[in-house]
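K.L.:
quick one: sequence and predicted model below, then my questions.
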Amino acid sequence: MKHLIACLALIASPLAAQDFSEGSEARSWNLYAEVPAKFDAQVVDVLCTLTGDCPEDCGAGKRQLGLVRSADDVLVLPMKNSQPAFTGAAVELAPFCGQQVTVDGLMIDDPELGANNVYLLQTIKVADADKIKANQWTKVWAKTYPEAKGKGPWFRRDPRIKEIIATEGYLGLGLEVDQAFIADNF
């Protein structure tokens, strides 16, 4: 519980309003309240940071990853990578679990929206290595699900999504509700 309280205090901290735009090369997405943000951080398992439940290697790809910013120890929540879909931040950060990195992207921070330290990750750099683009999610997905190869959006071919639809329907309310909805609307 003490981890949770400490982390919530960090997320809500007035220090979060610092300007991290200097040196950023992030491309705008024209989103409301977006601000370029480049900073040094440690890649962390968010659940571990909040609760102390800390498996090896940040949960082996099964957990949300975060960034604890070096300048002020604020927990930043990366929600997406540089690809168009809102996916990929954890996949991009997983190889850097526990490491110090320099990230560049867009920060969305607007109290009226309830968005605090929401980050759109575009590049990652470790020590003296070249920076890399955060655009690997669809490649990783394709390697994980080679049987889903084909045309069209990935989510229409994803076996996990297809399994859920097969048992819960497109609306997530059950197959009978789906059948009635389709009959009434199509």
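P.N.:
Received, thanks.
K.L.:
from now on I want contacts and neighbour counts done on CA atoms only, so please keep to that.
P.N.:
Will do.
K.L.:
in three-state terms, label the residue most central in space within the chain for me.
P.N.:
Centroid check for the chain by Cα atoms, centre = their mean gives M79 as the closest residue, at 2.7 Å. Local secondary structure at M79 is given as strand here, using DSSP: H, G, I helix; E, B strand; the rest coil.
K.L.:
wait, doesn't it sit right on N116?
P.N.:
No - with contact defined as Cα atoms under 8 Å, M79 and N116 do not form a contacting pair (11.7 Å).
K.L.:
and the contacts of the strand or helix carrying V43?
P.N.:
Element membership for V43, per DSSP states H and E: strand 34-45. Surrounding strand 34-45, the residues in contact under the criterion Cα atoms under 8 Å, 6 or more residues apart in numbering are 19-28, 54, 58-59, 63-71, 93, 96-109.
K.L.:
one more: stretch 142-153?
P.N.:
By Cα under 8 Å, 6+ apart, the residues outside stretch 142-153 that reach it are W154, R157, D158, P159.
K.L.:
please compare the first structure with the one that follows:
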Amino acid sequence: MKRFFALALLAATPAAAADFSEGSNAKSWNLYAEAPAFFEAKVVDITCEITGDCAENCGNGTRQIGLLRAADGVLVFPNKNSQSGFQGASVDLLPFCGKQVEVDGLLIEDTDIPGATNIFQVQTIREAGTEEWTKANMWTKAWDAKHPEAKGKGPWFRRDPRVNAHLAETGHFGLGLEKDAELIKELFE
């Protein structure tokens, strides 16, 4: 029954999206179909909401986090935080697992593009009933703490051990090191 209810919530997208811009202080990213959005929601484990397979503390960072919007019961997918990269928002939302929060950010809504609805880029978050906002920018700090051996200059993904191991195996184009060398020679020499 819980699964049916969650799936019904996902499908309950109104024909004309509600306006959640009132009270929003979100900064534009100039993304297609973005709109400022401020709303109250419960921070949830999406897998738990959809399937009933629930883990303690929203999976402790191993599962995608969602926002069950209080105004209409819609499950919103927060796939980006306020940082310039698209690292995701789970690190920022995990401390609020199971709590009612207020979020401010950008909501992507385009009913003409399949799947482009209820996608959220959270910029700030606070527990409902409190005054202090938290900026949603913790991903890189959490990555730095998890990978102290990868300190250095440049963006995190240039230093990430997983990324570098994958590149060492498949090359930058994913075609193998030999093919990479041929393409680099052809393109840049």
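P.N.:
Sure thing, it's come through. Source: prediction; values computed, not measured.
K.L.:
TM-score for the pair, please.
P.N.:
For these two chains in superposition, a TM-score of 0.90 is obtained (TM-score structural alignment, normalised by the length of the first structure); 185 aligned residues with a Cα RMSD of 1.9 Å.
K.L.:
residues contacting P55 of the first structure?
P.N.:
With contacts taken as Cα under 8 Å, 6+ apart, P55 of the first structure has the following neighbours: C48.
K.L.:
ok, it to M1 of the first structure distance?
P.N.:
18 Å (Cα to Cα, to the nearest Å).
K.L.:
what segments of the first structure are strands?
P.N.:
34-45, 65-69, 75-80, 100-110, 115-125, 132-133 (DSSP state E).
K.L.:
circling back: which of the contacts of stretch 142-153 of the first structure are buried?
P.N.:
Among those, those classed as buried by neighbour count (16 or more other Cα atoms under 10 Å) are R157, D158.
K.L.:
mind listing what the residue nearest to the centre of the first structure touches?
P.N.:
Residues touching M79 of the first structure, when contacts are defined by Cα under 8 Å, 6+ apart, comprise F86, T87, G88, A89, V118, Y119, L120, L121.
K.L.:
hmm, 10 Å instead?
P.N.:
Listed by Cα atoms under 10 Å, 6 or more residues apart in numbering, the contact set of M79 of the first structure reads 64-66, 86-90, 117-121.
K.L.:
again with D180 of the second structure
P.N.:
Contacts of D180 of the second structure (Cα under 10 Å, 6+ apart): T170, G171, H172, F173, G174, E186.
K.L.:
for those, which one is nearest I46 of the second structure?
P.N.:
When the contacts of D180 of the second structure are compared for distance to I46 of the second structure (Cα to Cα), G174 wins out at 31.1 Å.
K.L.:
wait, that closest one touches L183, no?
P.N.:
No - using Cα atoms under 10 Å as the test, G174 of the second structure is too far from L183 to be in contact (11.7 Å).
K.L.:
neighbours of the residue lying closest to L7 of the second structure once chain neighbours are set aside, how many?
P.N.:
Closest residue to L7 of the second structure in three dimensions, ignoring its sequence neighbours and counting by Cα to Cα, 6 or more residues apart in numbering: I50, at 6.2 Å. The burial count assigned to I50 of the second structure is 19, neighbours taken as other Cα atoms under 10 Å.
K.L.:
what of C7 of the first structure?
P.N.:
The number of residues packed near C7 of the first structure is 20, by other Cα under 10 Å.
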